[in-house]
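# Sequence below, structure please.
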Amino acid sequence: MTIRLGGLFLSAAVVFGETMLVPSRAQPAPSATVPASFDCGKATRAVDRFIRANAALRWQDLALSRSYRAVLDKLSGPARAELVAEQRDWVSERDRRCAADRSFAELNDPASSIHDQAYDCMTIVYQGRRQTLGDRAAAPIATRVIGEIDLGPIARARPELVETGRVPVAGMRLSPDGSHVAILLPSRELDGPDQLWLYRVADRKLTAATPRPDTRAQHPADVVAAITGLAWRGDTLFAIASLWGDGSDGESGPTAYYAATATGSRRLRDKPAEAQDRWESVTGGLVYREDEFSDDLDAVQSLRGNDRWLVWTADRGRGTIDLHIRARNPLGAPYLVAWGGWELAQFLFDDARSRLIYPADTGIAQFDLATHAERRIAGTGRGDQPYAVSADHGTFLWATRNDCGDEFLADPEADAPERFCLAAMTGTEAATPWPSGR
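Got it, this is the predicted structure:
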């Protein structure tokens, strides 16, 4: 049996800015989704049992063990012995600072301040050590901040969308050369975007690429209901729109085409020949076999893939999301890339090179599906969200509540303004083309 599943858009709660956070320490998370990095049968110390009993700490420990092994495998002789001793010292310091002589019952009582203090302490020391070892295993991808996208003109043109002072965004795409950004705005009626804007990076100019949606209860025929596809040709952004039409539900109505540059937009009489073979669906969609999933299909959220790999997130309940990959030919076992909250659903997939960019809890990371090698993108931090990568100049677009280019690990303030940042990847990635918006 084959099934088609789309996967660009997050839930409405995410799109419209409701609070969707990583599970708090008081919420028990499903235990089966995060394997331990050690033999649980030999976990007799209180601190090891505490890690084993908490899925979030198990994930931190598993992720650290992967980074440690990646560094260790590159070393030999005295350098290898030095790292082993260094890691033993780190473990001793972790235990001293975070657990001391507390019993397992004290550490694992979710209603106690001891539990909270130990959990917070463990999270902080793990993330710091993970970033240190991760950067030793693979140097971060260097970036140079280009600027920040000001959505003020959109807020003024579409005030009905603004909530808590921000404009919700359904998705973004970069032109192949990184000189322009396509900004998709979410519909309040359909599951998808209903307007497209064009941003020119050089002078920060925003232009509406498609008309403002009609907000009347009974929509007139021939007005835009949803944006279904886009294409780039030089500085021109093309769009396919579904129209409401007479009696249409908006998603299956007549089709219209638009072309936009920074100087303005126009509706086209016919399908543009210059955009032939360049169209990209904004709603995604992937055909796969039911037997390729050992997971509960009802839990699957975002899904991407190519002929070699499947990449998906699964909802484990209570705000817990995990990110998996699986080889398709031959069929391999699922591999847990990351574990966390709703932010994991917003990952980018490079189908040509079988890599993904995802929001790790130490910053945004690039992950190679074949080798499981991971590199942090410099200038990004915890809580940042990837949005797009250009095809040929290594331009990267992400959202943050910090300053653009700030990568400190502290949790960002929930009420801090969200910024959309552009940066040039100035390391080796700058010479490696990326498909945009996959």
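# Please count neighbours and contacts with C-alpha atoms only from this point.
Fine.
# roughly how far apart are the spatially closest residue to V224 that is not a sequence neighbour and A225?
Of all residues not flanking V224 in the chain, L243 sits nearest, at 4.5 Å (CA to CA, 6 or more residues apart in numbering). Applying CA to CA, to the nearest Å, the value for L243 to A225 is 5 Å.
# more neighbours, those two?
Each of L243 and A225 has its neighbours counted (other CA atoms under 10 Å); A225 has more, 31 against 24.
# Just the element for the more buried one, please.
Per DSSP states H and E: A225 is located in strand 224-233.
# Do I have it right that I149 meets F420?
Yes. Between I149 and F420 there is a contact at 5.4 Å, judged by CA atoms under 8 Å.
# ok, longest helix in the chain?
Looking across the chain with DSSP state H, the single longest helix is helix 113-137.
# Show the subsequent helix or strand relative to that helix.
Following helix 113-137 in sequence order, the next helix or strand is strand 143-149 (DSSP H and E).
# just checking, next helix/strand downstream of that next one?
Counting by DSSP H and E, the next helix or strand C-terminal to strand 143-149 is helix 152-157.
# name the helices or strands packed onto whichever helix or strand comes after that following helix?
Where DSSP H and E defines the elements, the next helix or strand beyond helix 152-157 is strand 171-174. Judged by 3 or more CA pairs under 8 Å, 6 or more residues apart in numbering; DSSP states H and E, strand 171-174 is in contact with strand 180-186, strand 385-389.
# got the angle between the shortest one and strand 180-186?
Going by axes from the mean of the first three to the mean of the last three CA atoms, to 10 degrees, strand 385-389 is angled at 130 degrees with respect to strand 180-186.
# Point out the other elements, helices or strands, that strand 385-389 touches.
Against strand 385-389 (3+ CA pairs under 8 Å, 6+ apart) you get strand 171-174, strand 348-350, strand 355-360, strand 395-400.
# Where does the closest residue to W339 other than its chain neighbours sit: helix, strand or coil?
Of all residues not flanking W339 in the chain, D322 sits nearest, at 4.3 Å (CA to CA, 6+ apart). With DSSP: H, G, I helix; E, B strand; the rest coil as the basis, D322 sits in strand.
# hang on, D322 packs against Y358?
No. D322 lies out of contact with Y358 (CA under 8 Å); the separation is 11.5 Å.
# Look at the two and report which has more neighbours.
Y358 (26 against 22).
# run this one through as well so I can compare:
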Amino acid sequence: MQTNLSDAARTLSRADEAEQILRSCVHCGFCNATCPTYQLLGNELDGPRGRIYLIKQMLEGEAVTQKTQLHLDRCLTCRNCETTCPSGVNYHALLDIGRAELERRVPRPAAERMLREGLRRAIPHPAVFDALLKAGRALRPILPAALGRKIPRRGASPKARPAPRHPRTMLMLEGCVQPALSPNTNAAAARVLDRLGISIVDAERAGCCGATDYHLNAQEAGLVRARRNIDAWWPAIEAGAEAIVQTASGCGAFVKEYGHLLRGDPRYASKAQRVSELARDLVEVLAGEPLDRLQANSPVTLPTSLPATLPESLPGQAQRRIAFHCPCTLQHAQKLGGAVESILQRLGFDLTAVPDAHLCCGSAGTYSITQPELAERLRNNRLDALESGKPALIVTANIGCQTYLDSAGRTPVRHWIELLDASFP
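The predicted model follows:
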């Protein structure tokens, strides 16, 4: 499409990038066909094409309001539209540019500012988040039922991690909320990798990937966290670490963007690019390894060590049936749709068919908190689809999806690596 950016917009650091993305859009509307919010609301401005027009108008100098902000806030950033787009429009980057400029132009109501600041002060800090979570669980009996249901249930307790003992080493991003919500996930990943001859080495100074800040429009704060992680990982990278393993696909998608986001930073550009090249979702690592080493001598069954995963009313064959929820950050951002399913089937798990598997569950980082009504509708639709094959267990690859789907209190939801770890001791 044609563009005519205003003089003010041309002073933005990413003006050329925004103009290039806008011009790549041919406004065909294919994106709306797979946009979760457009499907729910049926409003052109709540689909990718409409949001692109809103950003274009803003960058061309037209007035913007809180209504404009609402339509951009409603976007899940699921990137489904990028998978669908025949023109390769880099929508999520344009959305980041537009949201940042809109945040500068349109003040938010005090309640919204407080909520977003509270999320930024809690989520990226594991100790703070863990303390708040423990307090919420302790107070659950006296809280209103609707609020109590929003407090996540405790995940499986972590088993011991193996000490580094192999020549092959990798780093692992520990995550912000995952240690509190699902503490066994990274431990299970470390154990599986250890059986394959790979040791996880610590980088104690590494922390939040920066996605929470960045996607709440505190973009520079998110990049500060990215630089801090690069500094923390760099000694191990120089010592020969093969990869930076991500067990949360949301974190992985953002770390893989470090190189692009810091390309203009003379101190960090080359290191950020190297970090992005080394970032690997766990499934990418395992796909290249001899997984026959994990095979058990007996037929695969769902492990009893994962509590409440085997409904007694189901016959034995049905207890082996699982459904995989592929997070948007895995299938649309990292283009790894089908990768986990392939490994699970290769190792003997019985996967059910999941209708509309491309759609978002509604978690989307902090979306389930900032847009709770839309998120709940999306979650219910996703659970209906996941449960249509009557699985005994749902597995996924992202802590946000796992926690949000599980909080509905329906079919239990776990990270898929816990299933492998418990099934192939």
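# Need the TM-score from the superposition.
TM-score for the superposed chains, counting by TM-score structural alignment, normalised by the length of the second structure: 0.27, backed by 206 aligned residues with a CA RMSD of 7.7 Å.
# where does A232 of the second structure land in three-state SS?
helix.
# I'd like to know how far it sits from Y214 of the second structure.
20 Å.
# Which one of the two is surrounded by more residues?
The residue with more neighbours, out of A232 of the second structure and Y214, is Y214; 20 against 17, by other CA under 10 Å.
# residues in contact with I343 of the second structure?
Residues near I343 of the second structure by CA atoms under 8 Å, 6 or more residues apart in numbering: A287.
# So for the strand or helix carrying it, what gets flagged as buried?
Per DSSP H and E, I343 of the second structure falls inside helix 339-346. By 16 or more other CA atoms under 10 Å, the buried positions in helix 339-346 of the second structure come out as 339-341, 343-344.
# okay, now L95 of the second structure: neighbour count?
Look at L95 of the second structure: counted by other CA under 10 Å, it has 21 neighbours.
# Helix, strand, or coil at it?
Applying three-state DSSP: L95 of the second structure is helix.
# Pull the contacting residues for it.
L95 of the second structure makes contact with 52, 55, 72, according to CA under 8 Å, 6+ apart.
# Nearest to R379 of the second structure, out of those: which one, please.
L72 (20.0 Å; CA to CA).
# list the buried ones in the stretch of helix or strand V245 of the second structure belongs to?
Secondary structure from DSSP H and E places V245 of the second structure in strand 244-246. Residues 244-246 are the ones in strand 244-246 of the second structure that count as buried (16+ other CA under 10 Å).
# For it, name the packing helices and strands.
strand 168-172, strand 279-281, helix 282-287.
# Buried deepest among these, which one?
strand 279-281 (a mean of 25; mean count of other CA atoms under 10 Å).
# Which strands and helices lie in contact with that one?
If you count contacts as 3+ CA pairs under 8 Å, 6+ apart, strand 279-281 of the second structure packs onto strand 244-246, helix 249-255.
# Would you mind measuring from the nearest residue to Q117 of the first structure once chain neighbours are set aside to A46 of the first structure?
Counting by CA to CA, 6+ apart, Q117 of the first structure lies nearest to C98, which is 7.5 Å off, once chain neighbours are set aside. Using CA to CA, one gets 11 Å for the distance from C98 of the first structure to A46 of the first structure.
# W339 of the first structure too?
Distance from W339 of the first structure to A46 of the first structure, counting by CA to CA: 24 Å.
# Wait, a strand at F50 of the first structure?
No. Under three-state DSSP, F50 of the first structure falls outside any strand and is assigned helix.
# How many residues are close by it?
For F50 of the first structure, the neighbour count with other CA under 10 Å is 24.
# Hmm, it is touching E106, no?
No. Taking contacts as CA under 8 Å, F50 of the first structure lies outside contact range of E106: 9.6 Å.
# What segments of the second structure are strands?
With DSSP state E as the criterion, the second structure has strands at 168-172, 198-200, 244-246, 279-281, 321-325, 350-351, 393-396, 413-415.
# Now tabulate those strands in JSON lines and tack on distance to A272 of the second structure.
Formatted as JSON lines, those follow (distance: least, CA to CA, whole Å):
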{"stretch": "strand 168-172", "distance to A272 of the second structure": "15"}
{"stretch": "strand 198-200", "distance to A272 of the second structure": "21"}
{"stretch": "strand 244-246", "distance to A272 of the second structure": "12"}
{"stretch": "strand 279-281", "distance to A272 of the second structure": "10"}
{"stretch": "strand 321-325", "distance to A272 of the second structure": "30"}
{"stretch": "strand 350-351", "distance to A272 of the second structure": "37"}
{"stretch": "strand 393-396", "distance to A272 of the second structure": "28"}
{"stretch": "strand 413-415", "distance to A272 of the second structure": "28"}
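# Of all these, which one is nearest A287 of the second structure?
With CA to CA as the criterion, A287 of the second structure lies closest to strand 279-281 of the strands of the second structure, at 10.2 Å.
# any idea how far A231 of the first structure is from E280 of the first structure?
Where A231 of the first structure is concerned, E280 of the first structure sits at a distance of 6 Å (CA to CA).
# out of these two, which sits in the more crowded spot?
A231 (22 against 17).
# Indicate which one of the helices and strands packed on strand 279-281 of the second structure is closest to A93 of the second structure.
Nearest to A93 of the second structure, of all these, is helix 249-255, at 11.7 Å by CA to CA.
# which parts of the closest one are buried?
249-255.
# got it, and stretch 92-106 of the second structure?
By neighbour count on 16+ other CA under 10 Å, the buried set for stretch 92-106 of the second structure is 92-102.
# L378 of the second structure: which of these is nearest?
Nearest to L378 of the second structure out of these is H92 (CA to CA; 19.9 Å).
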